[in-house]
Structure formats: C-alpha cells, structure tokens
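Engineer: sequence? don't have it. structure:
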C-alpha cells in the first residue's frame, strides 16, 4: 500500500492512498489477514484522495511539506509527523495519519517581506514529539529552534541560533543526522554552500563554473539542491535556472564533477535515489528524468507530466518515485521500469509531496511483530518455570536414588565380608 501527502497553493495538505479498501470482519480480527489483504490489493487499486488537512487560506499556503526524521542515525528515519512551512513564516507540525496537531507550531519573524522556502523538524525517537526545527527563508536567514517543556503541561519554542547564509536563497536541503545544510541562491555570491547549523559556520563553497564559448560566466542561479543519499553530506546535487544539472563531491574539488545540460526549462527540483547512484531531475516544463551518476548520462524519462513539477519524493524502499506540480496531478512511478503505476487529480496546483511511511499495512505488521514478541516472552517465562520445577523433581529423585545406592553398597559389603571370613576359616582348619 502507498500513502502520500501533497501540499497545495490554497493551504491544504492532501492525503492520497493506493490499495485502500474496506476490510472484512475476519480481517479486522486478524492482523495477519489484514496485512496480507492490503499487500495483495496493492496492485489493483488506483491512487485516491482520502482526506485533506488544514483550511482554505491562500495567505497561509503550503510552501513545503517534509517528513519529520529521527536524529538517531541508527534507527529508521521515518516518523508519523510532518513539518509544514507556510507563507507568513508559520511552521506547523501535524500527524500524517489524521492531520491533527502533533506538536504546537511557531511563527518566524521575517524581515523585509521575506518568506519561508523550507522548514525541517526532527525528534529523538518515534515515540517522542518534535523537539528541534530549522527554517530557511528567501533572505538567506537560517534559524534553529528547540522545544522547551515547562514544569506544567505544554511548552514553548525557543530560537537557539541564527545566521545569514547568503543574500538571496532559493533552495536548500538539511541532514538532521549530521546537522549539515546545503543552500543555494540567485545572484553574485549566492552559489551553493554547505553550513554546519549548530555552529553557524560554512564548511564548503562551490567554485565558479567554467565560462561559456563567449568567455562569459553567468551569475549563480541554484534553483534546486539536495544531498545524495548514503554520502554523509559529502556529495550533493544541484539544478540551475540555466537548465543544468550538477553533481558535486566535496572530497574531490569545489567544482562540479558532473555538469549536464538537461532540457530547456528551469530545473525546479532534484532528488536522490536510495543508494545515491542516481538522481531524479524535474523542470518547469514537465520533463522528469533519471541521471545515472556512474555513466554521467540520463537513463530515461518519466512520461505523463504536462506542467511545472514542484516536488519529487522517493519511497522508503526506493521502489517508487512520486511527483507533483502545477498540472494538479500526483503521479507515482516504478523506479526501475519508469512506468506510471498510479495517479490522482488533486484539484489544485501542488507545491510539494512526501511519502507517508506509516501506512495501515505497516501498522498491521507492527502489531503482528508486537504480538509475536509478547508470545515469545510469555513462552520463555513458562519454559523457565517448567525448568525450575523439573530441576526440583530431579534433585529429589537423585536423593532417593542416592539412598537406594548406599543401601545396596552396604548389603554388598556385608555379604563380601561374611564370605571372606568363611574362606579364612576353611584354610586355617
């Protein structure tokens, strides 16, 4: 089963599912049957709109929706909550399943008419709520926030740090595990950079790209950026307004190790495959392509889009890729075959999209695992009790056997002594 959340320009976050159907009474009673039914039905159902969260308010339109991650790198990164950045500097945290408030949000004080371009949230564990957040606005200001619980119920968000990354930021990506932020903008001095958010220090700045055949170097226009998966923030991808895709490796040099000309439109979003060996690139004309970084060429295109693509999402298993944009459609593709496996009309121009990892099928599997674990622990306790009882019985039996053996030894000893005395008597006579 697939579940996605897509934000739009009128303030809603829309939930879409593929493989949703009513369960029978037997499936409701049996988690195994429910999970199997959902898995078996995954290829038969179309992507459908199952709900929308928020309110109709264009002044608070959704700029970006991102999944809340866990800062513990040793655990899975998915969470039930999502971070929603809205116009006016408002950051909200909502439960991905119900759309209810997962944590009280906060508002960022923006200057000179700036707007948020992205917001990121994370927590320490899947059971805890969002505890930290980072926001980036188009004025290049980066702010970090932390949740401070009060003695009573509730708490407040406090700004714990702020710095200016550049004058005019356009795109960014943040890794909560390592605390690194890649940000790029438009204009001189706004080329792509990497910052350590905790200390507010810059750790990397890209060099100037090579001049064109006229000897002219265009000013930077980083319209999209993201870290490569499994690279520990050493590699990242960039899309530019001059329809160029660039792959950077900070260990090699400050210039791009791969520079491709893709299409004729502004690259609006880039994303990394699960293994970091491929990049998904989309532009303002609806072109959606795969770049194979090992050969330095495009591997193919995802077809069917007709408008500017504003968001790309990769599923947790890497098997599916989804996109959403101004043509008001959400499309899900198979990552290997590039075939569109599901689509849905969302009724409004969309601004971003994410996969919701905690689908009903995963919840059923989680309940099944918990049930097995409880049965295993109870059986272990039973085995321990039975073992103790057996040990007691064995000890009693051993004592009885020991007594019988001692009696038998005394009898044999007495018999042997009498026989020896008789033999001695015969000899002396």
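Structural biologist: Sure, I can see it. Only a predicted model underlies this, so the values are computations on that prediction, with no experimental measurement involved. Numbering: from 1, shown residues only.

Engineer: make it CA atoms for all contacts and neighbour counts henceforth
Structural biologist: Will do.

Engineer: Please list all residues in contact with residue 368.
Structural biologist: 31, 32 (C-alpha atoms under 8 Å, 6 or more residues apart in numbering).

Engineer: helix/strand/coil for it?
Structural biologist: Using DSSP: H, G, I helix; E, B strand; the rest coil, the structure places residue 368 in helix.

Engineer: go on, the one 5 residues further on?
Structural biologist: The assignment at residue 373 comes out as helix when based on three-state DSSP.

Engineer: try residue 32
Structural biologist: helix.

Engineer: Spatially nearest residue to it, not counting backbone neighbours?
Structural biologist: Spatial nearest neighbour of residue 32, chain neighbours left out: residue 368 (6.7 Å); criterion: C-alpha to C-alpha, 6 or more residues apart in numbering.

Engineer: Next one: that neighbour relative to residue 397, how far apart?
Structural biologist: Noted for residue 368: a distance of 43 Å to residue 397, by C-alpha to C-alpha, to the nearest Å.

Engineer: Next: residue 210.
Structural biologist: Taking C-alpha to C-alpha, one finds residue 210 at 90 Å from residue 397.

Engineer: for residue 32, same thing?
Structural biologist: 46 Å.

Engineer: neighbour count winner among these two?
Structural biologist: Using other C-alpha atoms under 10 Å as the criterion, residue 32 and residue 397 rank with residue 32 on top: 15 against 12.

Engineer: dump the residue contacts of that one.
Structural biologist: 364, 365, 368.

Engineer: State the number of residues packed around the first one.
Structural biologist: When you say that, I think you mean residue 364. Neighbours of residue 364 (other C-alpha under 10 Å): 20.

Engineer: Next, the contact list for it, please.
Structural biologist: For residue 364, the contact set (C-alpha under 8 Å, 6+ apart) comprises 31, 32, 34, 35.

Engineer: Just give me the closest of those residues to residue 170.
Structural biologist: residue 35 (42.2 Å; C-alpha to C-alpha).

Engineer: Leaving out sequence neighbours, find the closest residue to the closest one.
Structural biologist: Ranked by C-alpha to C-alpha, 6+ apart and with sequence neighbours excluded, the top spatial neighbour of residue 35 is residue 361, at 5.1 Å.

Engineer: Check it against this one:
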C-alpha cells in the first residue's frame, strides 16, 4: 500500500483528451486524499489539434511480456503509456516526461479501437505494440529493447531507475483481419491473446492467437428471448479477468448487458443487465470479487461477481464516462469522461476522495504508479538537474561580466582620447583665426 516516504511519494494520473493534449494530475500522497481539491494538474504535453485528438478509451499502461503489470516493478519498463489518435496512428509515451518512444507515432491504417503495449518476456526479447482498427484489422509492431539501466539515466529518453528502454523504431511485424466492424478489443497473455467484438451479424466475441493469427475461440450468440427475438451483437467493452490465464473475460454490450465468458464454454456463463445505457469501460478490483462497470450516461457501478448482483453505485458524475482505471496497489479507482472532471474514489467506501477539473473532454486515463526506488532516483535527478542549471547560469553571468569590463574600459579610453583630440583641433583653429585677423 502507498505510504508517504521521505521523498514524498505522490499519486499520479495521466489523462488524454479529444484535442490531443496529454495532462498529468498529482496529489501529495495517499494520506492527503479526503478533500475534493487534493489533485492538481501540473504538467501538459502536446499542442491542441482535433485532427490528432486521442481516441476514446484507447489509453493503456504498459505490461510485461509475461502478462504481469509492470507499473510498480523495479526491473521492468514502468511508466510507458500506449495511446491511439484520430489520425490513424498509435504511439508509446513515457509518463514522466511526455516523450514519444520508439521513434514516434506509427501508422496503423485506420482509426484504432484498442491499443496495448507489452515489454519483453521469457518467450520474446523485444517490445510489442498491438492495435485493432475500426475496420477489424489487427496490427502488430515490434521494437528493440535495452537492458536495465543502473542509474537514473536521461529523462528525455524516458529512462528511470531500474527501468529498461526502447532503443529502436517501431517496425510492422504482422497485420491480419480479425473481425468485420470492430468496436472493442483487448490484448492479454503478454501480447499473445486477442479478444475482439463489434456491431452487427458476424461480429460477436472472438479470440485470436496473435502469433499464429488464428481463431482459437468463437462464442455462440445468446438464445432468443421469450418473443423469439435475438439481438445482433453489440460489443462495446472488454476486459480480461486477471489470474485466469486469459481463459475468462468480461464483455459489456450496447444493450447494457454484462457477460462473463469462459473459453471452455460456447456461450457466456453469465449474462446480467447493468443499468440502462451503453457500457463503455470495465475493470475489476484486486481480488476479482467486484467488477466495475461504467456507461455513457455517467453511471459507475460495482457488481458483485459472487452473488451476481449490483453491490453499489458511485455518485458525482455529470456526463458519460469514457474510461475507468483501478490503481495497481491502492484501494482506488479513477474515472474520466465528458463532464471534464477527473474523479478518484475509494473502492471500499465509494466516497470521492479527490477531483480536478481537466479543462477539456477527456478520452482516457491511467495511473502512473512508480516504485519507491524510481521516486528516490527521480527526486535526486531533479535536484542534480536544478543544480546544474544554477551553475550554468552563474558561469554565464561571470563570463558576461568578464567580457563586458574590458570593453567598457576600451570604449572609455577611446572616447576620452577623441575628446582631447577635438579640443586640440578647436584650439588650433582659433589660433589660426587670430593670425588671419592681424
């Protein structure tokens, strides 16, 4: 759990908006939460351009190649953020600096509906960036990777304490068709398993093996209702259930249905209505006992997976929710959406512990949870950087003073000499004039 240490470990959130600007909101620490003004926006990267705005919900933190979350590890690529833009590109951004990694944006050939990032694992040395476009194309990019950095490194390159970094440009590894009209997708299993779904007949839930590019699971549609009507597929949100080795996952639909799938069963093993609006984002708590369901009407629910009943509701939202994210260690969940307010809730008490106005309509949000070692190294690096800047300024001032002093003396001597010469000329002219009179 978070404890404010000597370095003042902070809570950080990275937010994307529809104008293509990346923002960072921070709180002093876990103990500072409780009032609604604890979070402040203290960093802003990028220029406003609606054409390069971020795609809603396409914002994910980097994961390890062995399916582990790497945001708090001391020996993994922590602090990487994968994002997608409306100009049909995807990119990886370092959370501490806002710098693009891997050579910058990559063209994926369509507007992405999902983007996931994975570091190297036991079966793969390089990094992997997987995107799925609206047209249903899965695009896999690979990139070179460097070993652990012992020092803090260069902030401009996104290198932190105990971090590893991308050292090459992204290159397209493969591209294949997964579905006709995609609305949602997720990648798990260290980048080896892809689930996707869309809208319309033939676009129900499918799972692919990314390496072999083959379908390994295809769900059957739910049975007709009592009127004999079977609604066409409308898959709007997806989420792998942690600890199930990608065998189980949750699906949210446009008909406000929450479904649980198990690849050992052809149909959903759970099919329950949640609210009355389109489900936009899904998450689970740390022990997978509660599923958090957000929709486009501004509702955030907690659903008990054991009893299969609504457990609680989070209050305060005034507009549709684009994305929710559970903190990897803390009992905290954050929501971002159309009302421009970033809100952090306690998952146990359901109280809003902090909020901040983000100025623009938000598209996605992720936690930037760093290890204590990273925090200490970052603080030291900032102090060193400030000290170097001060020394450079002092040297520049000294050099300027040394250069200016002799110049002033020369100018003074020169001007004095000119004045003397002018006076002598005037005297000579007067003497000449006096001689002419006589």
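Structural biologist: Yep, that arrived. Here the structure is a predicted model, which means the values were calculated and not measured.

Engineer: Report the TM-score for the pair.
Structural biologist: Here the TM-score for the pair of chains, by TM-score structural alignment, normalised by the length of structure 1, is 0.74; 341 aligned residues with a C-alpha RMSD of 2.6 Å.

Engineer: before we move on, the earlier item: would you agree the residue nearest to residue 35 of structure 1 falls within a helix?
Structural biologist: Yes. Looking at residue 361 of structure 1 with three-state DSSP, it is inside a helix.

Engineer: ok, it to residue 80 of structure 1 distance?
Structural biologist: From residue 361 of structure 1 to residue 80 of structure 1 the distance is 14 Å (C-alpha to C-alpha).

Engineer: And for residue 183 of structure 1?
Structural biologist: Remark: distance between residue 183 of structure 1 and residue 80 of structure 1 (C-alpha to C-alpha) = 26 Å.

Engineer: between those two, who's got more neighbours?
Structural biologist: Ranked by neighbour count (other C-alpha under 10 Å), residue 183 of structure 1 and residue 80 place residue 183 first, with 29 against 20.

Engineer: Map the more buried one onto structure 2.
Structural biologist: With TM-score structural alignment defining the correspondence, residue 183 of structure 1 maps onto residue 196 in structure 2.

Engineer: Name the nearest residue to that match, ignoring sequence neighbours.
Structural biologist: Of all residues not flanking residue 196 of structure 2 in the chain, residue 185 sits nearest, at 4.1 Å (C-alpha to C-alpha, 6+ apart).

Engineer: all strands for the stretch 151-300 of structure 1, in order.
Structural biologist: With strands called from DSSP state E, counting those that start in this stretch, the stretch 151-300 of structure 1 shows them at 155-164, 169-175, 180-185, 193-196, 201-205, 222-227, 235-240, 244-249, 258-261, 267-272, 278-283, 288-292, 297-301.

Engineer: mind putting the ones you listed in JSON lines, distance to residue 149 of structure 1 included?
Structural biologist: Listed next are the strands of the stretch 151-300 of structure 1 as JSON lines, based on distance: least, C-alpha to C-alpha, whole Å:
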{"stretch": "strand 155-164", "distance to residue 149 of structure 1": "4"}
{"stretch": "strand 169-175", "distance to residue 149 of structure 1": "25"}
{"stretch": "strand 180-185", "distance to residue 149 of structure 1": "26"}
{"stretch": "strand 193-196", "distance to residue 149 of structure 1": "26"}
{"stretch": "strand 201-205", "distance to residue 149 of structure 1": "28"}
{"stretch": "strand 222-227", "distance to residue 149 of structure 1": "32"}
{"stretch": "strand 235-240", "distance to residue 149 of structure 1": "36"}
{"stretch": "strand 244-249", "distance to residue 149 of structure 1": "40"}
{"stretch": "strand 258-261", "distance to residue 149 of structure 1": "47"}
{"stretch": "strand 267-272", "distance to residue 149 of structure 1": "35"}
{"stretch": "strand 278-283", "distance to residue 149 of structure 1": "40"}
{"stretch": "strand 288-292", "distance to residue 149 of structure 1": "44"}
{"stretch": "strand 297-301", "distance to residue 149 of structure 1": "48"}
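
Engineer: if we compare those, which one ends up closest to residue 389 of structure 1?
Structural biologist: Of all those, it is strand 155-164 that lies closest to residue 389 of structure 1, at 53.2 Å by C-alpha to C-alpha.

Engineer: So which bits of that closest one are buried?
Structural biologist: Under the neighbour-count criterion of 16 or more other C-alpha atoms under 10 Å, strand 155-164 of structure 1 has 157, 162 buried.

Engineer: That one packs against which elements?
Structural biologist: Judged by 3 or more C-alpha pairs under 8 Å, 6 or more residues apart in numbering; DSSP states H and E, strand 155-164 of structure 1 is in contact with strand 141-149.

Engineer: Could you rerun that using 10 Å?
Structural biologist: Contacting strand 155-164 of structure 1 under the criterion 3 or more C-alpha pairs under 10 Å, 6 or more residues apart in numbering; DSSP states H and E are the following elements: strand 101-107, strand 132-137, strand 141-149.

Engineer: for residue 387 of structure 1, helix, strand, or coil?
Structural biologist: Three-state assignment for residue 387 of structure 1 (three-state DSSP): helix.

Engineer: any idea how far residue 378 of structure 1 is from it?
Structural biologist: As judged by C-alpha to C-alpha, residue 387 of structure 1 and residue 378 of structure 1 stand 14 Å apart.
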